[in-house]
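# Show me how the following folds:
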Amino acid sequence: MSDTFDETTAVDEAAPIQEARHWEDETWIAQVIKNEDDDGWAVSMTLRGEAEPALIGPWTMGRDKKNPKPLDAPAFHTLVKTAHEVRRRHEQQLQARLHRQVSIATEAGAFVVTLDIVPDDDEPYATLAARDADGQEVARKRVDAGFRLTADSAAAWLARELA
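So this is what the prediction gives:
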């Protein structure tokens, strides 16, 4: 066995796999799999380093109507775009679920009240905060993660805080 470094071996080991049922790049891994629910095929797109696929969808049958159509570069790039969009929508949905905002007008002026939920497994909580029209924070309080933010609850909370 040689102790010398072989650059061609290092390059080959780092080369992405591009096979008929398995295709990958530096970021994504596509894998054509047998669909257990029927006679068809599915494709999964997994972000490198993550355990769960970001996308699983039906895959086209080949000409023999028995085997899957092989993966190729254009199909892989389309799958990457779709998987990226699914992840982006999921992140937006999560952000919308964890962040709420209402605008209120009081005798003291106009305010924007936000509720930011911290989904801790052991002790979830939320932070309630109010900003004035200039964007300056005027109040902040830690509340229960189940706090219901409405214009009325925000106005009542802010009235107590500013009193």
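
# C-alpha from now on. contacts and neighbour counts both.
Fine.

# Identify, by residue count, the longest helix of the chain.
Identified as the longest helix of the chain according to DSSP state H is helix 73-98.

# one more, for comparison:
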Amino acid sequence: MNDISPAQQPAHEDADSAAIQEPRLWRDAVWTARVIKNEDDDGWAVSMTRHGEAEPALVGPWTMGRDKKNPKPLDTPAFHTLVKTANEVLRRHEQQLHAQLNKQVSIGAGSERIRVALRIVPDEDNPHAVLSAQDEFGAQLGEARTAPSFKLTTASAEAWIEAGYPARVR
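So this is what the prediction gives:
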């Protein structure tokens, strides 16, 4: 349960919301920081939520105030640090997702090097993957649609190249 009164709770959070700078609630054009009671212990936590998102990007412990009962109030340096940290968390999540959805291998050597890439398209209705091959200068040599479960390995890439880059790969 958080210790923000209903009057302090924003009716909606979007980019048009006015900036707020209160001891337990800060908002700018992109982020909202809330200091909340930590349900797991006697301490406090802070959540950082990007406007328009249902879940916070970051939740972490928050410092106790001098009285050792109440939280330290939010301030400008703390808010900016929280924004930087939350942005970094989102960036890492994006990098992880990109790595899961994109793979590549290089085949050959020197001027004969071919880069084969697999890009998974996680479409709810029609998930698939696109296999593509480019020469060392970036010219497209072939492209094929395949199942999202296709395993891109050196051997599977070589087999596709040797088969003449067929448009469908199983």
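
# Give the buried residues for the longest helix of structure 1.
By 16 or more other C-alpha atoms under 10 Å, the buried positions in helix 73-98 of structure 1 come out as F76, L79, V80, A83, H84.

# Check which helices and strands it sits against.
In terms of contacts (3 or more C-alpha pairs under 8 Å, 6 or more residues apart in numbering; DSSP states H and E), helix 73-98 of structure 1 is packed against strand 28-34, strand 41-47, strand 109-118.

# counterpart of stretch 58-70 of structure 2 in structure 1, which residues?
Under TM-score structural alignment, stretch 58-70 of structure 2 corresponds to residues 55-67 of structure 1.

# Please report the separation between the first and final residues of that stretch.
The stretch stretch 55-67 of structure 1 measures 21 Å between its terminal residues, going by C-alpha to C-alpha, to the nearest Å.

# Map G109 of structure 1 across to structure 2 for me.
Matched by TM-score structural alignment, G109 of structure 1 corresponds to E112 in structure 2.

# what number of residues lie near K141 of structure 1?
K141 of structure 1 has 12 neighbours, counted by other C-alpha atoms under 10 Å.

# if we can go back for a sec, after the longest helix of structure 1, which helix or strand is next?
Sequence order places strand 99-106 as the next helix or strand after helix 73-98 of structure 1, per DSSP states H and E.

# List of residues touching that next one?
With contact meaning C-alpha atoms under 8 Å, 6 or more residues apart in numbering, strand 99-106 of structure 1 is reached by 110-117, 149-151, 154-155.

# do stretch 130-149 of structure 1 as well
The contact list for stretch 130-149 of structure 1 (C-alpha under 8 Å, 6+ apart) reads 100-102, 109-115, 117-119, 124-129, 158, 161-162.

# now do stretch 19-26 of structure 1
Contacts for stretch 19-26 of structure 1 (C-alpha under 8 Å, 6+ apart): 16-18, 29-33, 48, 69-72, 76.
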